[in-house]
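Asks: Okay, predicted coordinates and the sequence, questions at the end:
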Amino acid sequence: MAAVTTESLAAVQRELAESVAQADLEVAEELFAALDVLDSSAGLRRSLTDPSRRPEDRAAMVRRLFGSQVKSTTASVLEALVTRRWSRERDLGDAVEIMAVIVVAGQAEREGLRGLEDLESALLDFRRTVASSHEVQRALTDSQAGADSKQQLAARLTPGVSAQARLLIDRAVTKPRGLRPTQLVERFTEQIAERQQRWIAQVTVAKELDPAYVQRLGASLDRYFGRELKLDVVVDPAVVGGIRVQVGDEVVDSTVAAKLNDLHRKLAS
């Protein structure tokens, strides 16, 4: 994505983080339905991304189109998106899709890391199953086949998956947006994997840690970050001593190497 689009999407995610984190699958379904409307009308996309229109006018257009038909959280997401600037008209639709996947992932995340892992595994299993059969690939990309038949086939291939996984898989096989279903599922999977990093603490140390210490460290990090984390311990002698912890974008670095680098910067200034 171009810089303008990336910044706009990040701003909306920050602005609505709390409400989106608590949204249910109905919000994701409504966002996907709104995406279908956007994808079906080039004129609408131009109107909602036209920088010459005032942001409040674009938001008012969204309210007229969707306001009475969708939940308040869905409307808030759509209004926030159309008030931002986008590098291309299509980027608005891509952003709606990303927000829908974030809602799905957020519901899985409320079940903890296991929920995200199960969602990712279901998507990967579907992708592998489809990729292994040319017959299945043809059936899912057949332009003459109806959406219902594709959903039924997908359901037979992935029995017992969660409601979150079912929504994303059904979306991929019925509305792939110019991609192959496996390509769209791969895109969804990348977003889920990125979100999982919020639950994985990458711990870098100079030498192997005692198991008892790792257990105590894990409990301390759980309290510090406010969630139950999965520790990924990496031994790197270059850190000399101390410990470096990264959870998502947040880094706590108390290694000797980091302190020496900081000292060198201060001496050089």
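Replies: On my side now, so go ahead. Just so it is clear, the model here is predicted, and its values are computed rather than measured.

Asks: only C-alpha atoms for contact and neighbour calcs from this point on.
Replies: OK.

Asks: ok, Glu194 - how many residues close by?
Replies: Counted with other CA atoms under 10 Å, the neighbours of Glu194 add up to 11.

Asks: And for Asn261, the neighbour number?
Replies: Residues near Asn261, counting by other CA under 10 Å, number 11.

Asks: if I look at it, how far off is Thr74?
Replies: From Asn261 over to Thr74 the distance is 47 Å, taken as CA to CA, to the nearest Å.

Asks: Checking Ala165 next. Helix, strand or coil?
Replies: With DSSP: H, G, I helix; E, B strand; the rest coil as the basis, Ala165 sits in helix.

Asks: try this one side by side with the last:
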Amino acid sequence: MAVTDRDAAPRYGKALFEAAQDQQALSAVSAQLAQVNAVIEATPELMPALASNNLTQTDKTTLMGLLTQDAGDLVKHLVQILMANGRILGLPAVIQDFSDRFDEATGHVDATVTTAVPLTEAQAQAMNQALAKQLKAKTVGITTVVDPSVIGGVKVQSSDLVIDGTVKTRLSKLRQQLLTN
């Protein structure tokens, strides 16, 4: 069975992470990969163009140069290796793998907090501290979502963890209990 780009991504992500760690450049490489990922997301036709047989090698090299123009040698070499090995479409998955490894190494966790009304700055800070303690993380990146249908309370999602203390969920559970009894 052939190895897909997504299957190969952890190998490349791990190799890049270890090389960046050896050079004490984890934060720099992480920031550079975030920039590359932003370009990929802003230009959806870029990755298919790089993988296409319709462009000349010179055109592909020019595109890769534009993609990595602000990146350091490690990121530039990664893109070149992926291109040479026919795995350029796996670049977003490699970036995600590196990001996951970086977050784990730095104790960073991302969480989505859903509330019925916007959180004040003080509430957001208190939520950040509470989540850091609950999730045993050094830092927590919170994305807030306002959804009036939750009525009240808070729903927190982080990776595979969901903490749902919303009024909507409580009412739904109560309705289920009433209907089953």
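Replies: Yep, it's here. Source: prediction; values computed, not measured.

Asks: what's the TM-score here?
Replies: Taking TM-score structural alignment, normalised by the length of structure 2 as the basis, the two superposed chains have a TM-score of 0.65; 162 aligned residues with a CA RMSD of 4.1 Å.

Asks: List the contacts of the one residue sitting closest to the centre of structure 1.
Replies: The residue lying closest to the centre of structure 1 (CA atoms, centre = their mean) is Gln191, at 3.5 Å. Contact analysis of Gln191 of structure 1 by CA atoms under 8 Å, 6 or more residues apart in numbering lists 101-102.

Asks: Find the helix or strand that it is a member of.
Replies: Using DSSP states H and E, Gln191 of structure 1 sits in helix 181-196.

Asks: contacting residues around the helix or strand following that helix?
Replies: Next in sequence after helix 181-196 of structure 1, counting helices and strands by DSSP H and E, comes strand 200-205. By CA under 8 Å, 6+ apart, the residues outside strand 200-205 of structure 1 that reach it are 229-237, 239-248, 255.

Asks: Relative to structure 2, what is the average displacement of strand 200-205 of structure 1?
Replies: Here the mean offset of strand 200-205 of structure 1 against structure 2 after fitting is 0.9 Å, by mean CA distance after the TM-score superposition for structure 1.

Asks: Where in structure 2 does that strand fall?
Replies: Mapped onto structure 2 using TM-score structural alignment, strand 200-205 of structure 1 covers residues 110-115.

Asks: repeat for stretch 232-240 of structure 1
Replies: Taking TM-score structural alignment, stretch 232-240 of structure 1 hits residues 143-151 over in structure 2.

Asks: Give me the helices and strands touching the host helix or strand of Leu92 of structure 1, please.
Replies: Element membership for Leu92 of structure 1, per DSSP H and E: helix 89-109. Here helix 89-109 of structure 1 touches helix 3-15, helix 17-21, helix 25-40, helix 42-49, helix 72-82, helix 113-131, helix 163-174, helix 181-196, going by 3 or more CA pairs under 8 Å, 6 or more residues apart in numbering; DSSP states H and E.

Asks: could the ones you listed go into CSV alongside distance to Lys150 of structure 1?
Replies: Below are those laid out as CSV (distance: least, CA to CA, whole Å):
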stretch, distance to Lys150 of structure 1
helix 3-15, 31
helix 17-21, 29
helix 25-40, 17
helix 42-49, 27
helix 72-82, 27
helix 113-131, 12
helix 163-174, 6
helix 181-196, 10
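
Asks: Tell me which of these lies nearest to Ala219 of structure 1.
Replies: helix 113-131 (15.7 Å; CA to CA).

Asks: in the closest one, what counts as buried?
Replies: Buried residues in helix 113-131 of structure 1, counted by 16 or more other CA atoms under 10 Å: 113, 115-120, 122-124, 126-127, 130.

Asks: That one to strand 200-205, inter-axis angle?
Replies: 100 degrees (axes from the mean of the first three to the mean of the last three CA atoms, to 10 degrees).

Asks: For helix 113-131 of structure 1, what is the distance to the chain centroid?
Replies: Here helix 113-131 of structure 1 is found 14 Å from its chain centre; the criterion is CA atoms, centre = their mean, to the nearest Å.

Asks: following that helix, which helix or strand comes up?
Replies: Next element after helix 113-131 of structure 1 (DSSP H and E): helix 134-141.

Asks: Just to be sure, Val234 of structure 1 is in a strand?
Replies: Yes: using three-state DSSP, the assignment for Val234 of structure 1 is a strand.
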